[in-house]
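In: the following block contains a protein sequence and its predicted model.
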Amino acid sequence: MSTSDVTFELIDAPSAEQVNELTDNFFLYAKSFTPGLPPESEDKIFMIRMKDESQGFIGGIYANCYWDALEIDTLWVAESQRGKGLGIELVQQAEAFALQHNAGIAFLKTVDAKDFYEKLGYEVYGVLEDRPKGTLLYHMKKRLA
């Protein structure tokens, strides 16, 4: 088969069905060399929210436990609440949840919080330049067990 026999279609807003078709096939491939890999349906997507009586929502963490790891997606603390250890507490609570679900490693990406995560035991394992332009995107990890 040559590439002239293949058509390519750019889908600007793929449907859930189209995404599932791709991810289901990827999972079958990944499972072929990683026996026992749990399906995406067993992912533990979670969020920990912080509120106080005067301001309401003041921060949170959004993450996913899957394939024996914790992926931290988003961490935010209101500026008025920073420097009080709340971000540390959020990460520690997420890590505790991950350990309860047999995660052995945590990982994340950050542009401006590298020092914060290093204080929590995370280390840089990769750097991507210009993401966004003029910055460094740090890929970080930490062994949990």
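Out: Yes, it's here.

In: all contacts plus neighbour counts: C-alpha atoms, from now on.
Out: Noted.

In: in this protein, which spans are helices?
Out: 16-33, 86-100, 114-119 (DSSP state H).

In: tell me which residues in the second one are buried?
Out: For helix 86-100, burial by neighbour count (16 or more other CA atoms under 10 Å) applies to Leu86, Gly87, Leu90, Val91, Ala94, Glu95, Phe97, Ala98, Leu99.

In: sorry, back to before: so which of the helices of the chain is nearest Arg49?
Out: helix 86-100 (8.5 Å; CA to CA).

In: packing partners of the closest one?
Out: Under the contact criterion of 3 or more CA pairs under 8 Å, 6 or more residues apart in numbering; DSSP states H and E, helix 86-100 touches strand 56-66, strand 69-77.

In: adding distance to Glu129, write the helices of the chain out as JSON lines.
Out: JSON lines is the format used below for these (distance: least, CA to CA, whole Å):
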{"stretch": "helix 16-33", "distance to Glu129": "28"}
{"stretch": "helix 86-100", "distance to Glu129": "25"}
{"stretch": "helix 114-119", "distance to Glu129": "14"}
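
In: second one coming, line it up with the first:
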Amino acid sequence: MRVSVQETAFDAGAEANAFTAGLTGAGAVVTFTGIVRDNRGRLAAMEIEYYPGMTERAIAAMVEEASRRWALADALVIHRHGRLEANAPIMMVATASAHRADAFAAAEFLMDYLKSRAPFWKKEIGADGAAWVAAKDEDEAALRRW
């Protein structure tokens, strides 16, 4: 299991290949890459802040929870911080299991957690100024299903 909170960009394909390279006993791998979304065509960048150490521990605890709930062979979470331009990869989740149902469920669980509870603070910067991103009801609803 690996958790990385990093400023540098990552190559999702290379990360997926590295993740699967050493797997044994897995019949399914699920990967998801989140992209900085520009809904209104006005986003210049997103700035992401976090507390070093605390954030990694919190995400690692959720990966451990996913491993308790589903039979995972391995899991990977990468999340970036700092200034990210629109359309840049912001995060990646990969899960591996003997069967696809566990891999999909664990990946969705981790993605919902990252969206709603992981200790990151996001600020959108655009032509009309900057604003902190507020929690969304639909993200909270997605998290409640777990």
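Out: In hand now; what should we look at? The structure presented is a predicted model; accordingly, all values stated were derived computationally and were not measured.

In: what's the TM-score for these two chains?
Out: Superposed pair, TM-score by TM-score structural alignment, normalised by the length of the first structure: 0.28. Supporting alignment: 68 aligned residues with a CA RMSD of 4.6 Å.

In: just send the helices and strands packed on helix 86-100 of the first structure back as TSV, with distance to Glu118 of the first structure and mean neighbour count too.
Out: Putting those into TSV (distance: least, CA to CA, whole Å; neighbours: other CA atoms under 10 Å) gives the following:
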stretch	distance to Glu118 of the first structure	mean neighbour count
strand 56-66	17	18
strand 69-77	14	19
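
In: Ala94 of the second structure contacts Gly13, doesn't it?
Out: No: shown here, Ala94 of the second structure and Gly13 do not form a contact pair, counting by CA atoms under 8 Å, at 11.2 Å.

In: the more surrounded of those two?
Out: Ala94 (27 against 11; other CA atoms under 10 Å).

In: and the helix or strand where the more buried one lies, how far from the chain's centre?
Out: Following DSSP states H and E, one finds Ala94 of the second structure within strand 89-97. Centroid separation for strand 89-97 of the second structure versus its chain: 6 Å, with CA atoms, centre = their mean, to the nearest Å.

In: contacts only, for Arg49 of the first structure.
Out: Contacts for Arg49 of the first structure were tallied using CA atoms under 8 Å, 6 or more residues apart in numbering; they are Phe57, Ile58, Gly59, Gly60, Ile61.

In: do you know how far it is from Thr74 of the first structure?
Out: To Thr74 of the first structure, Arg49 of the first structure is 12 Å away according to CA to CA, to the nearest Å.

In: please apply the same query to Arg143 of the first structure.
Out: 19 Å.

In: my read is that Met47 of the first structure contacts Ala63, right?
Out: Yes: taking CA under 8 Å as the definition, Met47 of the first structure is a contact partner of Ala63 at 6.3 Å.

In: give me the neighbour count for Ala96 of the second structure.
Out: Ala96 of the second structure has 28 nearby residues by other CA under 10 Å.

In: before we move on, what about the one 10 residues further on?
Out: By the criterion of other CA under 10 Å, Ala106 of the second structure has 28 neighbours.

In: return the list of helices and strands in contact with the helix or strand where it lies.
Out: Assessed by DSSP H and E, Ala106 of the second structure sits inside helix 100-116. Applying 3+ CA pairs under 8 Å, 6+ apart, one finds that helix 100-116 of the second structure makes contact with strand 28-35, helix 54-69, strand 89-97, helix 137-144.

In: right, I'll leave it there.
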